[in-house]
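Student: quick one, what's the 3D model for this:
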Amino acid sequence: MTIMNPIEVTLMSMQRFNLIPLQEAIDILGVSRSTFDRWRKLKQLPFVKIGKEILIDKKELEQWVRLHAVSLQNPVFTAGASSTVSTQESPTLTVGYQSGTAHMWTSLIMKELGWLEEELAAANPSRVVQVKWFDGANGAVLLQGMVGGSIQIASLGDYPIVLGASLCQTFPAFKPVLIAFDGKTSGGQGISLILRKGLEPSDISEICGWSLTSAAQSSAGRRLSKLLQSLGGGGDQVIHKEMDESMAGIVKRKIAGCAMWEPYISLVNYHGVGNVLFQEGIGEDYLTGVVADERWVHHHEGDTIAYLKAHLRVHAFIRNDPDAAAELISRIKGIPVEIAVAIMTKVRWDASFYTKDMNSLAQLYQENGAVHTSTLSKLQDTRWNGDYLQQAIKALNLPQLDRHPLEGDWSAEQLY
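Tutor: Presented below is the predicted three-dimensional model:
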């Protein structure tokens, strides 16, 4: 007779009764833990509690979704609303984020903690906003959603920010505006070229003949193309693949290498599955930011400020308690805590605008052909708006920022 341990018994019971773990149900719904708990209390979302474990019957969850969604094709959930409120009467805010990019983990943490919903409710308790979260593989995917109107706010890397500006020429109705910065690192740190294990060029120019990949229309892909061009190669030789696919290709030795961002670089080092060719990073400062559609922002100033308040709170949380933030990332993404801590402490979590940041973007605009002038005044007029960030800072009783970009290098004292 085979004796099963308690874990095996629990797994068999879950399969028999069609039960799924709490985190799996949260992932299916695409919401934060706090929103899920609120739905359990206010909207009678069905659950089963066995000891300390909360389990969800998948069939009952599907029935609950049908009951509370506008349609099966486009389910929309009401965060923090009572069951008597019709979802059709509530405005929707869809946030695009990239859980696979460490410099933009702000949105992932915000989603998990439920701070956006909290700030929206605090701004207007009588108004219910439906918050949806879309996890994009890269910035180009998120831009596509913004152009189509399905995403209102998104976290993007510096090159996708510039790409969004260039799309204005093709889609005049689409006017993206940068409303805050996110994670920053100097000198291109956080982006590097990873080669498969055992592959080391005797001369750096050798890489021009190798099969190299990176995400399409990405900050990493752009830097790799520039590097190859500087070595006499062709920037167009880069093969477009998502990070996970490239990571698998490196491990299985199917590709020579890939231009990657964190946390992939640190994970390669941690597991010893490849070689980091440029430990110091590639290129100039690596910037990420929060972009929104200008027309939407104009008509939803309160929601915009609520988002930025949550954004600033997460930045403070990461800076003040990186261990707690890393534990949260570890639980969500399965990344070792020590790796998450090491990555997050290297990033400058700062929403404020600096002249050097705007000049870096202006240079990218010029390279991309989106803007035919690099003057800062032109960029200020058309590509960014710091007024909403100022209002969020004021609402949180933080030291006020000047409405113009800060001069000089990044300040250790002024962090937002």
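Student: hey, let's count contacts and neighbours off CA atoms from now on
Tutor: Fine.
Student: show me what the helix or strand hosting Leu287 is packed against.
Tutor: Leu287 is located in strand 286-293, with elements delineated by DSSP states H and E. Where contact means 3 or more C-alpha pairs under 8 Å, 6 or more residues apart in numbering; DSSP states H and E, strand 286-293 is packed against strand 153-157, helix 158-170, strand 176-185.
Student: quickly compare those and say which is most buried.
Tutor: The highest mean neighbour count among those, using mean count of other C-alpha atoms under 10 Å, belongs to strand 153-157: a mean of 29.
Student: show me where this protein has strands.
Tutor: Across the chain, reading from the start of the chain, the strands by DSSP state E fall at 19-21, 48-50, 53-57, 92-97, 130-135, 153-157, 176-185, 191-196, 212-214, 239-240, 257-261, 274-276, 286-293, 348-349.
Student: burial count for Trp39?
Tutor: The local packing of Trp39 (other C-alpha atoms under 10 Å) involves 20 other residues.
Student: returning to that earlier point: now the strand holding Leu287 against strand 92-97, angle please.
Tutor: Angle, strand 286-293 to strand 92-97, by axes from the mean of the first three to the mean of the last three C-alpha atoms, to 10 degrees: 160 degrees.
Student: distance of the residue lying closest to Ala340 once chain neighbours are set aside from Gln15?
Tutor: Sequence neighbours aside, Ala326 is the residue nearest to Ala340 in space, at 5.1 Å (criterion: C-alpha to C-alpha, 6 or more residues apart in numbering). Plainly put, Ala326 is 31 Å away from Gln15 if you go by C-alpha to C-alpha, to the nearest Å.
Student: next, the structure of the following sequence, for comparison with the previous one:
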Amino acid sequence: MVFAEYSDNSGSEGDPLNQGFDHFFGYNCQRHAHSYYPDYLWQDRRKIPLQNQPAVPGHAKLPPGSDPRNPAAYAAFQGTDYAPDRIRSAAVDFLRANKERPFFLYFPSTLPHVALHVPQADLEPWLKQGWHDPPFTAARGGYTPHFTPRAAYAAMISRLDSDVGVLLDELDRLQLTENTLVVFSADNGTTHLSEEVDAEFFNSVGELRGLKGSLYEGGVRVPTIVSWPGRIPAGTESDFVSGFEDWMPTLAEFTGARDVRRNDSIGGDGVSLVPVLTTLQQTERPWLYREFPGYGGQLSLRQGPWKLVRQNLSKGSETTELYNLETDPGERTNLAAEHPEKLTTLSTLVTEIRRPSKLFPLRPFDQGGDRGQ
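Tutor: Reported below is the predicted structural model:
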């Protein structure tokens, strides 16, 4: 089962039911998913009405003439029927309905993505922190205004923690914990929308450089927590470099669908993480490649401690950088001039491994539409 946000029209190529899932509950429109108080969600291809009349928009402005210093001016951005509650409940129902057979539950929560929508009861504990952050008024654009954005962001993260806890508790209640692999991770670094989410205040990426939209480590390096009692030793840690493409072959090997170390066709560019998860021993990946047509056009290549970063590709003002993450995890010192041989090696490898894309062209290399630009 899948819970996610997808393209706007049900029945499209991206519809989860057209991508191998048996059931779906949640959003299927990225814009729609910016509201946590929408007027409906999707169950498979049927709209399920929510008790938000009217719906709280993901993008909004304060009412004309309102005082941004008055918390009452933000009352219009509180709804009744919180979508994450509905989605979490549907996930619990799915676990109960499938407890007697193997299942795959994909639960990509929209929390804590903006807009900053969270029930007042969840906000209250964080208001006591006394942070006195300035209100987010959306005067210069962005998502829905909020009177206490720092408290709202913290409360949304706590809500995510709580939702994950509910699912884990349900696995315990159903006596499925010992036979269930649980993977928790994030899709990117903290947002760059600093008026809504104060990454500096929260020290969101620590010493790393970059935020969401960047191929610096702060934009792409995220923690991953994996649990399977009896199969994965508790309390162990690893800094093994991996990507989301590694989870398909990992799940295939864990479930016995295929021994991907003998036949890796199911994994594409991914590698099974079973060895590092179970024994903490695994040969490092030969490389980890990323490209992003957005934000000016970027690509990066990681090989061992070395990382190549090329930016502004679609702007005609390319910059090329080389970092040693072992000695410089914050990517502060560009070593391109000092290590031309390593720069050449990684640049050549990029040419060998990347494939053209018509849907998401990386200019100037590819030709195609404007998606991702």
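Student: TM-score of the superposed pair?
Tutor: Scored by TM-score structural alignment, normalised by the length of structure 2, the superposition of the two chains gives a TM-score of 0.25; 164 aligned residues with a C-alpha RMSD of 7.0 Å.
Student: shouldn't the residue nearest to Ala340 of structure 1 be in contact with Lys333?
Tutor: No: with contact taken as C-alpha atoms under 8 Å, Ala326 of structure 1 and Lys333 are classed as non-touching, separated by 10.1 Å.
Student: who's more crowded, the two?
Tutor: Higher neighbour count among Ala326 of structure 1 and Lys333: Ala326, with 24 against 13, using other C-alpha under 10 Å.
Student: check contacts around that one.
Tutor: If you count contacts by C-alpha atoms under 8 Å, 6 or more residues apart in numbering, Ala326 of structure 1 has them with 337-338, 340-341, 344.
Student: circling back: okay, the strands of structure 1, which one's buried deepest?
Tutor: For these, ranked by mean neighbour count under the definition mean count of other C-alpha under 10 Å, the leader is strand 153-157 at a mean of 29.
Student: how big is the angle separating it from strand 130-135?
Tutor: If you take the same axes, to 10 degrees, strand 153-157 of structure 1 sits at 20 degrees to strand 130-135.
Student: excluding sequence neighbours, find me the nearest residue to Leu379 of structure 1.
Tutor: The shortest distance from Leu379 of structure 1 to any residue that is not its chain neighbour, by C-alpha to C-alpha, 6+ apart, is 7.0 Å, and that residue is Ala362.
Student: how about Lys49 of structure 1?
Tutor: Skipping the residues right next to it in sequence, Lys49 of structure 1 comes nearest to Leu55 by C-alpha to C-alpha, 6+ apart, at 6.1 Å.
Student: my guess is that neighbour contacts Leu22. True?
Tutor: Yes: counting by C-alpha under 8 Å, a contact exists between Leu55 of structure 1 and Leu22, whose distance comes to 5.4 Å.
Student: of the strands of structure 1, which approaches Lys226 of structure 1 most closely?
Tutor: Proximity of the strands of structure 1 to Lys226 of structure 1 was assessed by C-alpha to C-alpha; the nearest stretch is strand 257-261, lying at 11.6 Å.
Student: tell me which element Lys307 of structure 2 falls in.
Tutor: When elements are defined using DSSP H and E, Lys307 of structure 2 is found to belong to strand 306-311.
Student: meant to ask about Ala121 of structure 2, not that
Tutor: Judged by DSSP H and E, Ala121 of structure 2 forms part of helix 120-127.
Student: got it, and Asp85 of structure 2?
Tutor: In the assignment (DSSP H and E), Asp85 of structure 2 maps to helix 83-97.
Student: that helix packs against which elements?
Tutor: Contact partners of helix 83-97 of structure 2 among helices and strands, from 3+ C-alpha pairs under 8 Å, 6+ apart: strand 25-26, helix 149-173.
Student: return the set of buried residues in the longest one.
Tutor: By 16 or more other C-alpha atoms under 10 Å, the buried positions in helix 149-173 of structure 2 come out as 149-156, 158-160, 163-164, 166-168, 170-171.
Student: what is the subsequent helix or strand relative to it?
Tutor: Assigned by DSSP H and E, the successor of helix 149-173 of structure 2 is strand 182-185.
Student: same thing with the shortest one?
Tutor: Taking DSSP H and E as the definition, the helix or strand that follows strand 25-26 of structure 2 towards the C-terminus is strand 40-43.
Student: any idea how far the residue nearest to Ala259 of structure 1 when sequence neighbours are not counted lies from Gly157 of structure 1?
Tutor: For Ala259 of structure 1, ignoring the flanking residues on the chain, the nearest one in space by C-alpha to C-alpha, 6+ apart is Leu193 at 4.3 Å. Look at Leu193 of structure 1 and Gly157 of structure 1: by C-alpha to C-alpha, they are 17 Å apart.
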